[in-house]
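Asker: predicted model and sequence follow; I will ask about them next.
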Amino acid sequence: MKKYFGNYDKTISEVSAVFCLIFVAVTMVKPIGVQKVFNSIFRFFISNFGWYYLLCGIIFLIVCFTLAFSKYGEMRLGKDDEKPEFSLFSWFSMLFSAGMGIGLVFWGVAEPIYHFAGPPFAEPGTAAAAVEAMRYSFFHWGLHPWASYGVVALCLAYFQFRKDMPGLISSTLLPVLGEKGMKGPTGKAVDTFTIIVSLFGIATSLGLGAMTITTGLNFVYDIPNTVTTSIVVIAVITVMFIISAVTGVEKGIKWLSNINMSLALMLMAFLFLSGPTRFIINIMIESIGSYAQNILWMSFFLDTQGVVAEHTGYDWVGTWTIFYWAWWITWVPFVGSFLARISRGRTIREFVLGVLVAPTLLSCIWFAILGGSAMHIEMFGTGGITEAAHTELTSAIFTMFTHFPMTGLLSVLTMIIVAIFFVTSADSSTYVISMMTSSGNLNPSSGLRVFWGIISGGIGVALVLAGGLSAVQAVSFALTFPFAFLMLIMIYCLYQSLREEKAINDETIVSAQDTGQI
């Protein structure tokens, strides 16, 4: 076993694997019962602790920007003389692919169209509804989710590369737990819990990717949109991301991310130039202004008086904003760990601006081009996209392509982009889980990566078979409640360590000045 898996942590690996296998087994045997139980748990947290998720979201955002423009901003995530390992384009491509790739393709048309047809405040189908739809799409995919990734990545990168600690969540709790607690049962429990949250988070991604590709195959090649097709898709993609994982970050993930970013930019450029260009520019600028003007209000809005619920007919804030804030946290452990891994050598300020501002701007452009084109078709064209989105979410983007030239080529290109995003997301999560189960080793064994790759693919197949995607989402949201609290503790520990290091450095400088050394 050691020859195949390398130096892995037996306790953390076995407990994590057994927990996931038990969940999958129970889900397959009693899928309906599991869905009911976990949906009840999810509704309980959303109904009673929506305020908690909103407060955590704004705290993470404030912390990131405060650190970036504070006296700690020039501090490197590594030694003082270290330089970044990856070029700016490769770094950005990898962080964007791991963080949001599949979701952006899945929701790029569907979310703006949903809000356009049922906005929280405006009248459906109006110009005001279009701006409102875009504003909330920017909000849900902008600064807040990237701040969630950013705080965890900052904590991990700082303790891992500056303090020479293992790349584990437990390492970030050193100021609270101490070395004994970090290496003891408490530290192992934290790391095991982190791996479980990561596995459930990537399962959601596997489901979204498989459904999108299956729908695309049905549109272009008339391949049946069935469970069997989705299983075949997951199996093929699993083999691909295992191969990529084995080749390492420097080759597999880096190359695929660079290729996919180029393809995504090509798709955006074609839709922008062949679509309603002026409308896209206008709604993007107007919506960015609306987003900037309302971000503080939206960050705290809970619809206490039920105005939006009455207008839309359902708990809009809970279904969308709080749903998203909880969902992003399921991705935080593996995306944050991966971002930390690829960000060695960058300053805290450079990291925050790169991880928060740049992806947010690209997400705004993405939604403006795809969502703006779709809404223009609904307002001034023949429509049909809203109906398609309400019938089958994954069909929204492919239905929109029927209003563009080269429909088939666009659909195939989108499936390729989704497939590569699929691979890079699963690849990065497999790498991170392998790293966490091998005591933070930056180069975990190939055998361990293959093992967790098979586990991830198996969970995806089991969930498709059992129809349990909604169940795994629900349990993921329940798990994010304690993990968000853990993130707050991590922030406290980071501030404590930064203050101590700054104090020691200042004392050293003063001492050197007194002795005439500088």
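Answerer: Yep, that arrived. Numbering: from 1, shown residues only.
Asker: from here on, just use CA atoms for contacts and neighbour counts.
Answerer: Will do.
Asker: burial of Gly458, as a residue count?
Answerer: 19 (other CA atoms under 10 Å).
Asker: so it, which of the three states?
Answerer: helix (DSSP: H, G, I helix; E, B strand; the rest coil).
Asker: strands of this structure, start to end?
Answerer: Read by DSSP state E, the chain holds no strands at all.
Asker: what's the neighbour count on Phe380?
Answerer: Neighbour tally, Phe380, other CA under 10 Å: 8.
Asker: oh, that last question was meant for Leu273, not what I typed.
Answerer: Neighbour tally, Leu273, other CA under 10 Å: 12.
Asker: I'd like to know how far it sits from Phe404.
Answerer: In this structure, Leu273 and Phe404 are 11 Å apart, going by CA to CA, to the nearest Å.
Asker: what of Leu168?
Answerer: From Leu168 across to Phe404, the span is 47 Å (CA to CA).
Asker: out of these two, which sits in the more crowded spot?
Answerer: The neighbour comparison of Leu168 against Phe404 (other CA under 10 Å) goes to Leu168, with 29 against 15.
Asker: correct me if wrong: the more buried one contacts Ala189.
Answerer: No: Leu168 is beyond contact range of Ala189, at 11.6 Å (criterion: CA atoms under 8 Å).
Asker: here's the one I want to compare it with:
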Amino acid sequence: MSKNTDKNLSEEIEQLEEDYETDYRIGQDNIQWLGLDLHNPVFIVSAVLILAFVMIALIAPEASNERLTGIRVWIGETFDWLFLSAGSFFVLFCLLLIVMPFGKIRIGGEDARPDFSYFAWFSMLFAAGMGIGLMFWSVAEPVGYFTEWAGTPLNTEGGNARAALGATMYHWGFHPWAIYGVVALALAFFSYNKGLPLTIRSTFYPLLGERVWGPIGHVIDTVAVLSTLFGLVTSLGLGAQQAASGMAFLFDIPGGQLTQIIIIAGVTSVALISVLRGIDGGVKVLSNLNMVLAGVLLLFVIIAGGLMAFFANFGTTVAGYAQYMLPLSNPIGREDDVFYHSWTIFFWAWWISWSPFVGMFIGRVSRGRTIREFLIAVLLVPVVVTTVWMTAFGGGGIGQVVDQVGELADGISDSSLALFQMLDNMPFTAVTSFLGITTVLVFFITSSDSGSLVIDSITSGGKTDAPTSQRVFWVIIEGVLAAVLLSLGGTASLNALQAGAVSSGLPFTILLLLICVSLWIGLSHERKVMSLQDQHQS
């Protein structure tokens, strides 16, 4: 290579690298207050809006719930086509990135190496993404479709195990993980490869340039904070209700508000300890524990339910998912209104509203992986685990209905009890049910912990080393809000907050589509830089 050519390549590489140089410094807009390092105005605006929302939910819980639920329903019915089409687009987009040359790009640069082992990494992905949801819905949802309690997919007749298990997998399979994967990859790439702050606004830098550090970026990050906090608070409150119901069902412990608040206090206390220990000593340890507990419970259900029955149900689940995935992805001419809007559209809006939280956490712990490795892991590993899980629990629950065994045979009266009702008809009920409750609570702790890390990063302007007291602050806020809403406003207040979080799925759907465009531009830029560097070295 001639000296002139070498010089030209060096200049071209430097010019390309300047495209992502910015005058913005992480924390330059921050304010220091009581030992906290907070981004102005994201923290202030978020705090005011959170306080106002909670006050309204407490003053008029029923009216707030009715109004916000109405808004959520209207959004779901008006933009159902957008949610469904966008969900399928995200799956295709992720699959395209896997097979494209972009897949060779390593998050953090060529010299970056993973911070966590595969087991620890998978455990954190799963725990943050949907571990608690699988505990709650793995029996109730497929049994609900099978018995027509929850409506039936595509107006299939009740008693169709393939449709019930296939539709359940549709909600918990590739689509939600593709949503999380897009956000996680964009955040990790622009932070670790381009040196931008670890915050949602950074993913729009190729489209907006320096304007992402202004009002537009403030709005994006504020919506992300509200969506994440509302989702965590409602999950914590409703999860406490599920755990309390399980204790009442199994051990005759009163499942009222006092028990629920004690559970919230316990979860918050352990989450505080986890936060103080950091990702390595906290979230990673709890996530690994989660996987062990869940694995033991899963193995027991498979053996107790019969290996032959499990393998037969596994084939039914896989066949049902393959058969119904494309028809369920079609938004045109749908007449299964109860299933379509009450389940699919609700789930899609919920996954999207949670994508800033889950996506940022997954992105934060994925440095050192290639894009191909990252997306294959995020898409395939959880789907395989979920298929096994739904087969064991959902197939087992359907089997009890078919055999007219236990309370499930009479129909689902309370979805939070479905898991425990199924375990009640297996050996060692007290032990396995206690294990189930423990797993639920540990999943909530990891959600609270990882969610606090995410909110902390956004409200500190993208810092990953903000004061520990700041993460402690967010853990306490989540617990206090959940306890206050539950004790003063009851389930109506929590449902209102949940409806608000789900409603944020509409603007985030549009933002996610733009993130895909921005990510494609960023990856193309990185690929060009890498190609020129290879030429320069050769």
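Answerer: Structure's in. What do you need? This structure is a prediction, so every number in the text was calculated from the model and none was measured.
Asker: what is the equivalent residue in structure 2 for Trp141 of structure 1?
Answerer: Trp141 of structure 1 maps onto Trp172 in structure 2, with residues paired by TM-score structural alignment.
Asker: what number of residues lie near its match?
Answerer: Trp172 of structure 2: 22 neighbours (other CA under 10 Å).
Asker: please name the nearest non-neighbouring residue to it.
Answerer: Once flanking residues are discounted, Trp172 of structure 2 sits nearest to Thr386: 7.2 Å by CA to CA, 6 or more residues apart in numbering.
Asker: what's the burial count for that neighbour?
Answerer: 20.
Asker: just Val18 of structure 1 next, same as before
Answerer: 11.
Asker: residue in structure 2 matching it?
Answerer: In structure 2, the residue matched to Val18 of structure 1 (TM-score structural alignment) is Val48.
Asker: return the distance of its match relative to Pro507 of structure 2.
Answerer: Going from Val48 of structure 2 to Pro507 of structure 2 by CA to CA gives 20 Å.
Asker: now do Gly406 of structure 2
Answerer: Applying CA to CA to Gly406 of structure 2 and Pro507 of structure 2 gives a distance of 44 Å.
Asker: also Phe314 of structure 2?
Answerer: According to CA to CA, Phe314 of structure 2 and Pro507 of structure 2 sit 37 Å apart.
Asker: show me which of these two is the more surrounded one.
Answerer: Phe314 (20 against 14).
Asker: just to check, the more buried one is in contact with Thr391?
Answerer: Yes: the criterion here is CA under 8 Å, and Phe314 of structure 2 meets it with Thr391 at 5.4 Å.
Asker: touching both of those two, which residues are there?
Answerer: By CA atoms under 8 Å, 6 or more residues apart in numbering, Phe314 of structure 2 and Thr391 have no common neighbours.
Asker: now do stretch 479-498 of structure 2: distance from first to last residue.
Answerer: 16 Å.
Asker: what of stretch 390-399 of structure 1?
Answerer: Chord length of stretch 390-399 of structure 1, first to last residue, is 12 Å (CA to CA).
Asker: one more: stretch 240-253 of structure 1?
Answerer: 11 Å.
Asker: okay, it sits on what stretch of structure 2?
Answerer: Going by TM-score structural alignment: stretch 240-253 of structure 1 matches residues 270-283.
Asker: how close does the most centrally placed residue in structure 1 get to Trp320 of structure 1?
Answerer: For structure 1, Gly99 is the residue whose C-alpha lies nearest the centre (CA atoms, centre = their mean; 4.0 Å). The gap separating Gly99 of structure 1 from Trp320 of structure 1 is 19 Å, by CA to CA.
Asker: what do you get for Lys36 of structure 1?
Answerer: With CA to CA as the criterion, Lys36 of structure 1 and Trp320 of structure 1 are 20 Å apart.
Asker: same question for Ile102 of structure 1.
Answerer: Counting by CA to CA - Ile102 of structure 1 and Trp320 of structure 1 are separated by 18 Å.
Asker: of the two, who's got more company?
Answerer: Ile102 (26 against 15).
Asker: who's in contact with that one?
Answerer: By CA under 8 Å, 6+ apart, the neighbours of Ile102 of structure 1 are Ser205, Leu208, Gly209, Val418, Phe421, Phe422.
Asker: just give me the match in structure 2 for it.
Answerer: In structure 2, Ile102 of structure 1 lands on Ile132 (TM-score structural alignment).
Asker: show me the contacts for the residue nearest to Trp172 of structure 2.
Answerer: With CA under 8 Å, 6+ apart, Thr386 of structure 2 has these contacts: Leu134, Met169, Trp172, Gly173.
Asker: same thing with Thr480 of structure 1?
Answerer: Val197, Ala326, Ile329, Thr330.
Asker: do a quick rundown of the helices in the stretch 1-150 of structure 1.
Answerer: 2-5, 10-29, 31-68, 88-107, 110-117, 127-141, 143-157 (DSSP state H, counting those that start in this stretch).
Asker: now the stretch 351-500 of structure 1
Answerer: 358-380, 385-391, 396-401, 407-436, 446-466, 469-514.
Asker: let me know the angle separating the longest one from helix 31-68.
Answerer: It stands for helix 469-514 of structure 1. 20 degrees (axes from the mean of the first three to the mean of the last three CA atoms, to 10 degrees).
Asker: rewinding a little: would JSON lines of the helices of the stretch 351-500 of structure 1 with distance to Asn260 of structure 1 be doable?
Answerer: As requested, the helices of the stretch 351-500 of structure 1 are exported to JSON lines (distance: least, CA to CA, whole Å):
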{"stretch": "helix 358-380", "distance to Asn260 of structure 1": "14"}
{"stretch": "helix 385-391", "distance to Asn260 of structure 1": "25"}
{"stretch": "helix 396-401", "distance to Asn260 of structure 1": "18"}
{"stretch": "helix 407-436", "distance to Asn260 of structure 1": "6"}
{"stretch": "helix 446-466", "distance to Asn260 of structure 1": "21"}
{"stretch": "helix 469-514", "distance to Asn260 of structure 1": "26"}
